[in-house]
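J.: Sequence isn't available, so here's the structure alone:
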């Protein structure tokens, strides 16, 4: 079952009834069957054209850059171009162990994929961090611009420009996971992992790993059945983003192009009543790119280095005055 949108092809993994949600933002699927992964590894000889066709048929999207179909992403790099490819070990918030999943379930496919990239783009320089030992994740290592800057020793501004001009290709582990599933197991992008994080009344996070491999458009009613007794409020945003809370009974359907984390709260997070800045400089101290978020708070926009800012949210998280610095930064960038 296939439905076309302007930028992406949405595939239904099972037989069922498909219709648009009320806001017409995505399709919801009322399923009448089940879909399980049973496909064997299929060794394939792919070239540039067949690989792009696989990306298109599988409705693959970059899970590192928002709203970017993979066939369009890869086709923006020409076969004879000289550029750099970064195979990164972390997803944006690194909630799930994708490297472990790949190593356990698809090690042979990963090796084939690495070789295929080298053959498709013979002039590209590949930086493979997937098997690099000694790396330890700390936020924002999973943000493409930051990861590349950190390991190439180049300025964030230059990295951003190189990504936009297609001098750099970035593939995180979740994106690679779904590429392998399509190319070597012929399983299109119809399922995605949803990480569920629990936060109690005092704001303490339950560190137990909970994640579900769900079909696109699948109802999230099972969340209500499993967590409703204690957890009443939900958000699809991470701890580093501004929370848009939902009643747990109004979660709707799973959208694989938008959702990958679900935070459940025992109660609605306390609204941050901002106090005046106390000039503690914590925001600048913890800023991983030295963009000077303090300047935004003080109204010194000229001193804020917006080209370095990756909107990671760390400044907001550490502000003792409760100032939503991240939101102010977004506004300053638009000004």
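T.: Looks like it arrived, so ask away. Nothing here was measured: the structure is a model prediction, and the numbers come from that model.

J.: C-alpha from now on. contacts and neighbour counts both.
T.: Will do.

J.: where exactly do the helices run in this protein?
T.: 48-57, 70-75, 98-105, 107-120, 144-152, 156-164, 173-185, 221-227, 282-286, 293-297, 314-318, 325-334 (DSSP state H).

J.: Please identify which of these is closest to residue 271.
T.: helix 314-318 (13.2 Å; C-alpha to C-alpha).

J.: Name the residues that touch that closest one?
T.: For helix 314-318, contacts defined as C-alpha atoms under 8 Å, 6 or more residues apart in numbering pick out 240, 282-284, 286-287, 293, 322-326.

J.: Stretch 276-293 too?
T.: 140, 156, 294, 297, 303-310, 314-316, 318-319, 321, 323, 325, 329.

J.: Which of those residues are buried, as a PyMOL select command?
T.: To isolate the buried subset of the contacts of stretch 276-293 in PyMOL, counting by 16 or more other C-alpha atoms under 10 Å, use the following:
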select buried, resi 140+156+294+297+304+305+306+308+309+310+314+315+316+318+319+321+323+325+329
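
J.: Show me which residues of stretch 37-56 are buried.
T.: 41, 46, 48, 51-52, 54-56.

J.: can the residues you listed go into TSV with extra columns for distance to residue 177?
T.: Converted to TSV, the buried residues of stretch 37-56 look like this (distance: C-alpha to C-alpha, whole Å):
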residue	distance to residue 177
41	14
46	17
48	19
51	15
52	16
54	14
55	13
56	16
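
J.: I'd say residue 57 and residue 187 touch.
T.: No. Applying C-alpha atoms under 8 Å, one finds residue 57 not in contact with residue 187, separated by 9.9 Å.

J.: Looking at the helices of the chain, spot the one closest to residue 265.
T.: Among these, helix 221-227 comes nearest to residue 265, with 9.9 Å by C-alpha to C-alpha.

J.: Centre of the chain to the closest one, how far?
T.: Mean-position distance between helix 221-227 and its chain equals 24 Å (C-alpha atoms, centre = their mean, to the nearest Å).

J.: Neighbours of residue 180, how many?
T.: Neighbourhood size, residue 180 [other C-alpha atoms under 10 Å]: 22.

J.: Once you drop chain neighbours, what's closest to it?
T.: Excluding the flanking residues, the one nearest residue 180 by C-alpha to C-alpha, 6 or more residues apart in numbering is residue 109, at 6.2 Å.

J.: Second structure follows, compare the two:
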């Protein structure tokens, strides 16, 4: 029996101010140390030109401009000074696709599995050639942005992609929660968007089976359909904005912001800087570092999906001994019993742990249980 999923429910705040893209900041990309550069820099580039290839796939130029390569002690970076206008969104045009017509754009247009961001989408598809089950899921990992309305507005495109899946994987069963099957829950609650959890709840499969299944969440499908039916490269991402006030109240902007890869957040910091001095990335469950907005930041669309503004940050917080309150294990959605790692309370069940971060988020002693979990898994299982 699984515990009830934990839900962090923010209030909504209306947007204020005029949000404009600031073009006086170069777009800045940070290749992995083992990345293969595909240009002789400096060079003039156009939107969608391949810049470098790394383990997560092909990285494309987000704008037209002059790209230069700089080397620092922290590593290399590519800076692109924009000259010209953005290319805007294109309408999706449904069309019948052959196998190769579906696979080729995945690589050429730099698509990534946003459910498993360490994989390029093409390599992810190839790694699942023998799959017997395909899941088209309704939720992203944290559901900061709901992509279902956009997908359901384009059901003819969705139908064309289902035909491609049937031709690529003729023996596989397709479970379609986008247009066919009813959503397993009325209202999303974390961690329903984590693939392992979704599969365990809908298909009753153990977490270890995730490597045998082709799993495509709605954000992955959204960017894939933009590529297949509008020839749009993966150079930007919709992000959610959150605001954490002095009283601890969490608010969420009522609309998203579209950010290009490598774009400076200067325009957002100028708008919200007078009230919010710090920020962090993605989810509260992940415990990302808190940063000073005065130091600036360049967005990575493969790693980041939401931005959290903070009015203050207590940098002196430290871990305290476990008080055995039981909050971590009581609220664990899979009953993995994380409390066992910091007390003598039973045993930790690693096969049920999906590292959702709820235990760390709830711990009153600010113990990073997720870190303890990863250390334990590495010591006991080598992963």
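T.: It's in. Keep in mind the model is a prediction, meaning the values are calculated, not measured.

J.: Got a TM-score for the pair?
T.: Scored by TM-score structural alignment, normalised by the length of the first structure, the superposition of the two chains gives a TM-score of 0.90; 325 aligned residues with a C-alpha RMSD of 2.1 Å.

J.: Can you point out the buried residues in stretch 195-212 of the second structure?
T.: 195-200, 207.

J.: and of the residues you listed, the nearest to residue 112 of the second structure?
T.: Looking across these and measuring by C-alpha to C-alpha, the closest to residue 112 of the second structure is residue 195, at 15.7 Å.

J.: Show me what that closest one lines up with in the first structure.
T.: Matched by TM-score structural alignment, residue 195 of the second structure corresponds to residue 144 in the first structure.

J.: so that match makes contact with residue 168?
T.: No. Contact between residue 144 of the first structure and residue 168 fails when scored by C-alpha under 8 Å: they sit 10.3 Å apart.

J.: Report the contact partners of whatever residue of the second structure lines up with residue 103 of the first structure.
T.: By TM-score structural alignment, residue 103 of the first structure lines up with residue 152 in the second structure. Applying C-alpha under 8 Å, 6+ apart to residue 152 of the second structure gives the contacts 178-179.

J.: Do you have the strands of the stretch 151-300 of the first structure handy? List them.
T.: 168-171, 191-199, 205-206, 211-215, 233-235, 246-247, 261-265 (DSSP state E, counting those that start in this stretch).

J.: Show me which residues of the second one are buried.
T.: Right, strand 191-199 of the first structure. Those would be 191-199, for strand 191-199 of the first structure by 16+ other C-alpha under 10 Å.

J.: mind listing the strands for the stretch 1-150 of the first structure?
T.: Under DSSP E, counting those that start in this stretch, the stretch 1-150 of the first structure gives strands at 2-4, 9-11, 16-20, 27-31, 84-87, 125-128.

J.: Go through those and name the closest to residue 231 of the first structure.
T.: Closest among those, once you apply C-alpha to C-alpha, is strand 27-31, at 24.5 Å.

J.: The closest one packs against which elements?
T.: strand 16-20 (3 or more C-alpha pairs under 8 Å, 6 or more residues apart in numbering; DSSP states H and E).

J.: count of neighbours near the aligned partner of residue 333 of the first structure in the second structure?
T.: Aligning on TM-score structural alignment places residue 333 of the first structure opposite residue 377 in the second structure. Neighbour count for residue 377 of the second structure, taken as other C-alpha under 10 Å: 15.

J.: ok, so what distance separates the residue of the second structure positioned farthest from its centre from residue 354 of the second structure?
T.: Most distant residue from the mean C-alpha position of the second structure: residue 344, 35.2 Å away (C-alpha atoms, centre = their mean). Using C-alpha to C-alpha, to the nearest Å, residue 344 of the second structure is found at 22 Å from residue 354 of the second structure.

J.: so stretch 304-312 of the first structure corresponds to what in the second structure?
T.: Residue span in the second structure matched to stretch 304-312 of the first structure, by TM-score structural alignment: 348-356.

J.: swap that for stretch 53-71 of the first structure, sorry
T.: Residues 104-122 of the second structure are where stretch 53-71 of the first structure lands when matched by TM-score structural alignment.

J.: re earlier: tell me the most packed of the contacts of helix 314-318 of the first structure, by neighbour count.
T.: That'd be residue 293 among those, by other C-alpha under 10 Å, with 28 neighbours.

J.: Can you tell me what that residue aligns to in the second structure?
T.: For residue 293 of the first structure, the residue aligned by TM-score structural alignment is residue 338.

J.: State the distance from that match to residue 274 of the second structure.
T.: Distance from residue 338 of the second structure to residue 274 of the second structure, by C-alpha to C-alpha: 40 Å.

J.: repeat for residue 371 of the second structure
T.: 34 Å.

J.: Looking at the two, which is more packed in?
T.: Neighbour comparison, residue 371 of the second structure and residue 274: the larger count goes to residue 371, with 13 against 9 (by other C-alpha under 10 Å).

J.: if I look at the more buried one, how far off is residue 342 of the second structure?
T.: Going from residue 371 of the second structure to residue 342 of the second structure by C-alpha to C-alpha gives 12 Å.

J.: same check, this time on residue 59 of the second structure
T.: Distance, residue 59 of the second structure to residue 342 of the second structure, using C-alpha to C-alpha: 41 Å.

J.: wait, doesn't the match of residue 333 of the first structure sit right on residue 348?
T.: No. Residue 377 of the second structure is not in contact with residue 348 according to C-alpha under 8 Å; the separation is 10.4 Å.

J.: Residue 322 of the first structure matches what in the second structure?
T.: Under the alignment (TM-score structural alignment), residue 322 of the first structure pairs with residue 366 of the second structure.

J.: I'd guessed residue 159 of the first structure sits against residue 149; true?
T.: Yes. Residue 159 of the first structure lies in contact with residue 149 (C-alpha under 8 Å); the separation is 6.4 Å.

J.: Find the nearest non-adjacent residue to residue 345 of the second structure, please.
T.: residue 339 (6.5 Å).

J.: Also residue 235 of the second structure?
T.: Spatial nearest neighbour of residue 235 of the second structure, chain neighbours left out: residue 62 (5.1 Å); criterion: C-alpha to C-alpha, 6+ apart.

J.: Residue in the first structure paired with the one you found?
T.: Matched by TM-score structural alignment, residue 62 of the second structure corresponds to residue 13 in the first structure.

J.: Might one say that that match is in contact with residue 214?
T.: No. Judged on C-alpha under 8 Å, residue 13 of the first structure makes no contact with residue 214 at a distance of 10.2 Å.
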